[in-house]
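Undergrad: what follows is a predicted protein model with its sequence.
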Amino acid sequence: MNRTFSERKLVIIAIFIATGLACIGRLYYMQIIDDSYKLDASNEAFRHVTQYPPRGCIFDRNGKLLVTNEAAYDILVVPSQVRDIDTASFCNDLGIKKDDFISGIKKAIVLNTATHPSVFLKEVTPEIYASFEEKMYKYHGFSAQVRTIRKYPMKIAPHLLGYIGEVSKELCARNPKYKEGDYIGISGMEESYESDLGGIKGEKIMMMDAMNREVGEYKNGKYSKPPDPGENLTCTLDAALQAYGEKLMANKAGSIVAIEPATGEILALVSSPEYDPNLLIGSVRAKNYAKLAEDTLTVPLFNRALMAQYPPGSTFKPIEALIGQQEGTLTPQTSYYCPGAFIMGSNVHIACDSRHGSLQLQDAIAKSCNTYFCNVFVAMMNNRSYGSTEEAFEAWRKYVLGFGFGARPDIDLPSALRGNVPAASHYDKTFGEGRWKAGTIAWLGIGQGELEVTPLQLADEAAIIANRGYYITPHVVKGIGTKAGPAKKYTLRHYVPVDEKYFQIVVDGMSDVVSGGTAAASKIPGIIMCGKTGTAQNPYGRDNSLFIAFAPKDTPRIAVSVVVERGGWGADWAAPIASLMIEKYLNGTVKRTDLEQRMMEGNTLNYLLQEKTEPKAFKNSASAEAKRKRSKPNKH
């Protein structure tokens, strides 16, 4: 028995010895072999300094630099180390006031205690920092951290490119990737492609002495992680065309959207009034943003190209012509007589700007006859293959939705709106169920009333007709980093619910619009352009001038929509601007210099300013429009 006890005793001793050796070995490994465990030994011994990656640059389709980076400096402070400072000299060097100095120190203590570094002043420019750096040795407790801020060399396309800003507390709480002080894309491409442009933050581990001063990088940077720069983007924009469009839209409220029909690539996206994107960078961002936001009259921050919603007016007539043909209620030979107005019973009177007499489809498009297209709309509503007006209307609405109206475009930019295509339930509510007929809503056939579209949707309409029945979703990125080509969804064809054979007569009619119709003054020498004017009623002021176009007729390379708010007739402003954009893109130069000068110097913004009210073209005008007298002519 004694022998058994002795054996057990030896086993227990052996276990204790083995355990002790294991612990000693582990401690030796942690303290001697593996230095990484030392990093967590004391928060006072090391400082983890975030290394911010440079954001990716953005280039246009031809390699021109649109967005780049330049150095900026965050001034850091450790409040406990601040002593013997000439406050007046310090404030003068950084261009701040003494109150800013005091509040900055207090804020740093509240946010990160007195013994840890905090951001005292953000995004100091290289010019200011160069002077400050020479004297920094005098300012104990202060240091600098390099950041990058955006720079826009060409000063164009602010609504498309977007801007960056500081992350919100809510986002920091939701996403551990971010912390207060980080910057992300707030709008435009900067927002949509944040995950590509933003890069990945790194970290530098610095050793600190007993006075909490940096004494060097730990292990010469062995455990530091460098930042990964953001990917560069190649966008679809043609910088020269974009800049030209912005000049044409000077002193005007409205937009230009240009698309390459074969690819869906956006060549230009102009929203006017615009602003210099360099206003929203660096330490002056907040001040400049507030100033821009205060302008509630012209709203320069508002992206009209994607968010403004207007009645399409006569630019909708080609869609009506296609729907009627597909339904079998309209042929190219269908003739209607225009006495100067569409009259139905004693209550429906929609004026036309001229007595056109008898017209067939192609001439009706060229002359933009209201009477003709009201009849086209009514013919479908009265189609006996449907059991009721409501059923016929919903079929018509389905066609319209099939062209992309009434739905948010799947563009790779944020904030695009859907427009409005009213449902039968809207008229049941407005007029009473079963108490409205085709004539009650005949204005829809000429693009008025509750129908609303965005400039992007109008440009897509032009691209659909240019392609004879399909579109590729509009997009703004051609390639990310070294990877060429857009996402797959931006290469797919989407066909509209109208057969290809019905498009040619519409194309011919739109060609006649320019060769001898309502836009004859905007003809481009040597280029066959197809277009459609629109003069859309605006319940808040002067009519809006609209135009859609594409060219060349048989091998289209560009499709354009132009909206000039309060511009009056479509032929006065929108059509000439569109034709100049097309001439510039296809020829590289513009020969019609007199027209170019007149468009660039023209000022329609005065009409808006004279109204002394906020612009409402982008607000929902359906209810107001429905109340208007239907006797007002829809001009062209």
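TA: Done, it's in.

Undergrad: going forward, measure contacts between C-alpha atoms and count neighbours the same way
TA: OK.

Undergrad: the strands in the stretch 201-350 of the chain, which residues?
TA: 202-208, 214-217, 233-235, 254-260, 265-272, 336-338, 341-344, 348-351 (DSSP state E, counting those that start in this stretch).

Undergrad: format those strands as a markdown table; extra columns: distance to R493 and mean neighbour count.
TA: Listed next are these as a markdown table, based on distance: least, Cα to Cα, whole Å; neighbours: other Cα atoms under 10 Å:
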| stretch | distance to R493 | mean neighbour count |
| --- | --- | --- |
| strand 202-208 | 42 | 19 |
| strand 214-217 | 55 | 14 |
| strand 233-235 | 20 | 26 |
| strand 254-260 | 13 | 29 |
| strand 265-272 | 13 | 28 |
| strand 336-338 | 36 | 19 |
| strand 341-344 | 38 | 20 |
| strand 348-351 | 38 | 21 |
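
Undergrad: indicate which one of those strands is closest to S621.
TA: The stretch from those with the least distance to S621 (Cα to Cα) is strand 254-260; that distance is 16.6 Å.

Undergrad: wait, isn't H48 in contact with M208?
TA: No - assessed by Cα atoms under 8 Å, H48 is found out of contact with M208, at 10.5 Å.

Undergrad: so what's the closest residue to R542 other than its chain neighbours up against?
TA: In space, and not counting its chain neighbours, R542 is closest to R566: 4.7 Å by Cα to Cα, 6 or more residues apart in numbering. R566 is in contact with N538, G541, R542, D543, N544, S545, T604, L605, Y607, L608, counting by Cα atoms under 8 Å, 6 or more residues apart in numbering.

Undergrad: put this next to the previous one:
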Amino acid sequence: MVENRKWVIIGVFCLVGLIYLARLFHLQVLDDTYSLGASKNSIKRVVEIPYRGQIYDRNSKLIVYNTPVYDLYVTPKQVRIPDTTAFCRMMDISQSDFDSIMGIAKNYSPVKPSLFMRQLSKEDFARIQDALVDYRGFEPVISSMRTYPAHTLANALGYVSEISKKQIDEQETPYYRQGDYVGHNGLEEQYEEQLRGRRGVKFMMQNVRGVNKGSWKNGAFDTLAVAGQNLITGIDVEVQRYADSLMVNKVGAVVAVEPSTGEILVSVSAPTYDPNLLSSRFFSKNYRALVKNPYKPLINRPIMASYRPGSTFKLIQALIAQQQGSLFPSTFYGHGGSPMRCHCRGGNTLRGAVTNSCNPYFYNVFRKFIYHNGQPNTFRASATGLQQWHSMVEKFGIGQKLGVDMPSELKGNLPTVNYYDKVYGGELRWKFSNVYSLSIGEGELLISPLKLVNLAATIANRGWYITPHYIKGFGKAGVGIPNEYKVRHETGVDYKYYLPVIDGMRGAVAHGTVTPLANIAGIDLCGKTGTSQNAKFGHKYDHSIFIGFAPMNNPKIAVAVFVENAGWGGVAAASVAALVAERYLKRKTEAKVLEAKVLAANYLPPASQLAKPKPKAPKKDTTRPPDELPKPAPAKPLMTATRPKSVTIVAVSGN
């Protein structure tokens, strides 16, 4: 019995010994965890930043690529500078800048590398490379810089700059570190995850002096960097640059889309800037200058600007009224009984009203719509009719974000029954006479250029649209497009109701409110003009608007143009739109007389005037056409939650 116990005890000790030996073998031979930890003093972890994906236009022309540059890092504890003045002269910086940079580096870590100077070009680095040998503690790291060969699309592309501390703190999945670059605004931000790629890591052996001795364990623990995906856009960069030239000395926007796909062909925000300004080591200086520019070039006007749509909104009124059954193509309205004046003579049917942009006609169309299912001139009927109107207009993408692949899109404003209840202090305290300015796209309506080009595309498609988008694919066309940019959105208006509206739009260009020069042969442009009220300068210079598509049948391009302070939509905006459509369809410009007029036009308000307070509205100018007469500014209570004592909106819109 005792003998058996002895062997049991010996067996237990042997088993424990074997377990310890197996564990030691695992730790010392199989497991590299402790080896890696002990090697930190002799192994350097080098992070490899991948090249960011390039950006192309629809015809495979390069819009954005990467240029190799050098970032200079400094390790404060290792720094040895015999002559600081000579060093500053070599680096082309001041003594105060040097002290500031070194102070920041020391605060970050005396023993870790910190950024000293960013984005040195190959030429700049070659100039200082040999001299750096005399200055210990400085190490160059190859990097890249975004370069924009087309010098266009600044607002749509966005820019790449160093990530902020707030962004680092707020990231859901830890990826970025201090000093990393990240896309800001535009496509660079929207598709950051795809464009940035995946960084790699290399482990390098080094001696006590920090000299590299080659890859550790032949790269067994290295991970390769993966370059970002190339983004293919729907932009036609040739037409884009042409549109840029047409908007020189102008404030506004030009947006064009392909109706059948929703792909954005042109996206101009004027005035703009060269995107290369925000892609250099002088980023901060250039950015501050752009922020201080009184014309606000950093605003992406196609998606961020909000304007009253003016007479272009009459197209929606005509479509939804036909669908409701309160309007027919043969419906005739004269000018009698309307508080709105008009430049056209006599009455019109629907086609003529669109061609001539007749204000009294659409006043009556809107009035009939509101009271179609109720007793005229009653509070309850006004609310019921407006609710139906809002629901039908909303299906055109108005009053909401369309969902374009771009950050910072604004939804604009489409007033609701609740809005007017709040303004007037109750649901039975307002009626049609308080809101009829909506009939011609004025009042509380606010729409972006993107929404108006989407309206043009919807009419071109005879009743549906695909959400406008910049992406055409990753790597090649058609690959990786989000599903939301493949879905057709129906407006709920039947195909047949678009036909008389389109006839009127063609008439507007051929013999209506559009300047004859814009009726360019061979493109069959259909359009609608608008003149949006501009209270900022006392209505002296209203905003010029035009939306349209071409050709009339099987449309290839839809376009919307806003030119601020330019007056009638049939001149400034329509001329730009016609030239853009011609260049896209014909790949050349034949309307040289019109082009010369547009290029010579200057609608920029004086910079000094932009900083001044808004002037009071001038007295009625009887020398202007009746439909261009300025409207008195709405009474202040309209913008408050209290009921006004008496409010009458006299709305006048032009072509």
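TA: Arrived safely, thanks for sending. None of the values given here were measured: they were computed from a predicted structure.

Undergrad: looking at the contacts of R566 of the first structure, which are in helices?
TA: L605, Y607, L608 (DSSP state H).

Undergrad: what's the matching range in the second structure for stretch 436-452 of the first structure?
TA: Mapping stretch 436-452 of the first structure onto the second structure (TM-score structural alignment) gives residues 430-446.

Undergrad: quick one: buried residues of the matching stretch?
TA: 430-432, 434-446 (16 or more other Cα atoms under 10 Å).

Undergrad: closest to P82 of the second structure out of those?
TA: Of all those, the one with the least separation from P82 of the second structure (Cα to Cα) is L446, at 64.0 Å.

Undergrad: just checking, what's the longest strand in the first structure?
TA: Longest strand in the first structure by number of residues (criterion: DSSP state E): strand 65-77.

Undergrad: for the longest helix belonging to the second structure, what is the distance to the chain centroid?
TA: The longest helix of the second structure (DSSP H) is helix 2-25. The chain centroid and the centroid of helix 2-25 of the second structure are separated by 73 Å, computed with Cα atoms, centre = their mean, to the nearest Å.

Undergrad: what is the burial count for the corresponding residue of the first structure for P309 of the second structure?
TA: Aligned counterpart of P309 of the second structure in the first structure: P312 (TM-score structural alignment). A count of nearby residues for P312 of the first structure, using other Cα atoms under 10 Å, gives 30.

Undergrad: same check, this time on Q609 of the second structure
TA: Residues near Q609 of the second structure, counting by other Cα under 10 Å, number 11.

Undergrad: and if you look at A22 of the first structure?
TA: The local packing of A22 of the first structure (other Cα under 10 Å) involves 12 other residues.

Undergrad: what's the match for S653 of the second structure in the first structure?
TA: Per TM-score structural alignment, S653 of the second structure is aligned with N634.

Undergrad: relative to the second structure, which residues correspond to the longest strand of the first structure?
TA: Aligned using TM-score structural alignment, strand 65-77 of the first structure spans residues 62-74 in the second structure.

Undergrad: that stretch against the first structure, how far on average?
TA: Once fitted to the first structure, stretch 62-74 of the second structure is off its aligned match by 0.9 Å on average (mean Cα distance after the TM-score superposition for the first structure).

Undergrad: which residues sit against that stretch?
TA: Contacts of stretch 62-74 of the second structure (Cα under 8 Å, 6+ apart): 51-57, 105, 113-122, 125, 137-150, 237.

Undergrad: now for Q119 of the second structure: what does it line up with in the first structure?
TA: Looks like Q119 of the second structure aligns to E123 there (TM-score structural alignment).

Undergrad: its match - how many residues pack around it?
TA: 21.

Undergrad: same check, this time on R80 of the second structure
TA: Each residue near R80 of the second structure was counted by other Cα under 10 Å, and the total is 13.

Undergrad: what of the one 10 residues further on?
TA: The local packing of M90 of the second structure (other Cα under 10 Å) involves 13 other residues.
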